[in-house]
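Colleague: give the three-dimensional model of this entry:
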Amino acid sequence: MQIREAAAEDWPRIWPFWHRIVAAGETYTWDRDTSEEAARSLWMNPAKQVYVVEDETGAIVASAFVTPNYGGPAAGIANAGFMVDPDLAGRGIGRALAGHVVEAARGAGYRGMVFNAVVETNPAVKLWLSLGFEILGTVPEAFDHPRHGRVGLHVMYRAL
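Modeller: Sure, this is the predicted structure:
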């Protein structure tokens, strides 16, 4: 697999899994009915460093972004978002992409990375913990999960 910076023309290959993940309503706090135009604006925003993962056939199977979490004197703390095609979960794609994004953020001069709203039932919580993130706190019953009902949202952090 190859991880590279995303180009504008990659969006049509990101959108199918982006839409599937958000529409499932299990891991992201975005509106499940987010339009493609709004999704593109959210994900491919020029203020973000966006990456894609291509498999051996050239198919885009995952994407991630890095952006400042805060502004002004706190702009040294990054935020990131990750999506892996659900059909390819468990193959190490997310771990490889996460490692790449953490290193990219460090290389860009960020001092730390924070995730503001990690759904506590998201299987990626184990990945983030294994990569040195810690749970700073949990907002109880903040997320209406379609299968589990009200669950918490973790705030997770890692120094870079």
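Colleague: can we go C-alpha only for contacts and neighbour counts from here?
Modeller: Noted.
Colleague: show me how far the strand or helix carrying Val50 is from its chain's centre.
Modeller: Using DSSP states H and E, the element containing Val50 is strand 49-54. Strand 49-54 sits 11 Å away from the centroid of its parent chain (Cα atoms, centre = their mean, to the nearest Å).
Colleague: can you check stretch 83-99 too?
Modeller: Distance, stretch centre to chain centre, for stretch 83-99: 11 Å (Cα atoms, centre = their mean).
Colleague: and the strands in this structure?
Modeller: With DSSP state E as the criterion, the chain has strands at 2-5, 49-54, 60-68, 77-84, 112-119, 134-145, 149-159.
Colleague: mean neighbour count for these - can I get that in JSON lines?
Modeller: Below are the strands of the chain laid out as JSON lines (neighbours: other Cα atoms under 10 Å):
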{"stretch": "strand 2-5", "mean neighbour count": "14"}
{"stretch": "strand 49-54", "mean neighbour count": "22"}
{"stretch": "strand 60-68", "mean neighbour count": "23"}
{"stretch": "strand 77-84", "mean neighbour count": "21"}
{"stretch": "strand 112-119", "mean neighbour count": "21"}
{"stretch": "strand 134-145", "mean neighbour count": "16"}
{"stretch": "strand 149-159", "mean neighbour count": "18"}
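Colleague: I have a second one here; can you model it like the first so I can compare?
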Amino acid sequence: MTEIVVRPATLLDWEAIHPIFEQVVSEGETYAYPPSSTSDEARELWMERAPGLTVVAELHGAIVGTAKMGPNRPGHGDHIGTASFMVDRAARGAGIGRRLGEYVIDWHRRQGFEGIQFNAVVASNHAAVHLWTSLGFEIVGTVPGAFRSPRHGRVGLHVMFLPI
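Modeller: Predicted structure coming up:
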């Protein structure tokens, strides 16, 4: 089995992360980020600063996925974490998302968070919903019609939670 390596991202990794960001955002099925974002704007949206972290997943030495994580809210909400994930279309189905998810859960535990909340999992993104529930997340609510999917029309956004 080929090992998927997850490591902290550096600014030098942005050149490899940006095409994944553009691909995922332009598909329009999982993120509400503006598709017209410049590279600089996208980098500001994706590359976390402390206390958060952005990581990359490498397969055969190539960056094929990325995740960002950190506190969900500042101040009185900073004991609950959050995260976002992107996987290159060509690498989907190879376990990249699962490996990134496991890393994110472990990182939040090591940092002393009490739970992880995903604020906006697109309900029609069945692969993500299945992955997160298989890792122990529960859907705690759904905002009906909160996301405009090019393929499915208006679909719900799930709020998912994992106590850790």
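Colleague: coming back round to it: does anything pack onto the strand holding Val50 of structure 1? Which helices or strands?
Modeller: The elements that strand 49-54 of structure 1 packs onto, with contact taken as 3 or more Cα pairs under 8 Å, 6 or more residues apart in numbering; DSSP states H and E, are strand 2-5, strand 60-68.
Colleague: what about the corresponding residue of structure 2 for Asp10 of structure 1, how many neighbours?
Modeller: Mapped onto structure 2 by TM-score structural alignment, Asp10 of structure 1 lines up with Asp13. Counted by other Cα atoms under 10 Å, the residues lying close to Asp13 of structure 2 total 13.
Colleague: same thing with Glu29 of structure 2?
Modeller: Other residues close to Glu29 of structure 2 by other Cα under 10 Å number 19.
Colleague: could you do Ala104 of structure 1 as well?
Modeller: By other Cα under 10 Å, neighbour count at Ala104 of structure 1 equals 15.
Colleague: trace Val56 of structure 2 over to structure 1, please.
Modeller: Match for Val56 of structure 2 (TM-score structural alignment): Val52.
Colleague: switch the strands of structure 1 over to CSV; also include distance to Lys126 of structure 1.
Modeller: Formatted as CSV, those follow (distance: least, Cα to Cα, whole Å):
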stretch, distance to Lys126 of structure 1
strand 2-5, 22
strand 49-54, 21
strand 60-68, 18
strand 77-84, 14
strand 112-119, 11
strand 134-145, 10
strand 149-159, 12
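Colleague: quick one: closest of the ones you listed to Arg106 of structure 1.
Modeller: Closest of the strands of structure 1 to Arg106 of structure 1 is strand 112-119, at 7.8 Å (criterion: Cα to Cα).
Colleague: what's the average distance of that closest one to structure 2?
Modeller: When structure 2 is superposed, strand 112-119 of structure 1 averages 0.5 Å from its matched positions, counting by mean Cα distance after the TM-score superposition for structure 1.
Colleague: what span of structure 2 is that strand aligned with?
Modeller: Using TM-score structural alignment, strand 112-119 of structure 1 lines up with residues 115-122 of structure 2.
Colleague: can you give me how far the matching stretch is from the chain middle?
Modeller: When distances are taken as Cα atoms, centre = their mean, stretch 115-122 of structure 2 is centred 9 Å away from the chain's centroid.
Colleague: count the residues that sit near the equivalent of His100 of structure 1 over in structure 2.
Modeller: Under the alignment (TM-score structural alignment), His100 of structure 1 pairs with Tyr103 in structure 2. Residues contacting Tyr103 of structure 2 under the criterion other Cα under 10 Å number 17.
Colleague: in JSON lines, list the helices and strands packed on strand 49-54 of structure 1 along with distance to Asn45 of structure 1.
Modeller: JSON lines is the format used below for those (distance: least, Cα to Cα, whole Å):
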{"stretch": "strand 2-5", "distance to Asn45 of structure 1": "13"}
{"stretch": "strand 60-68", "distance to Asn45 of structure 1": "9"}
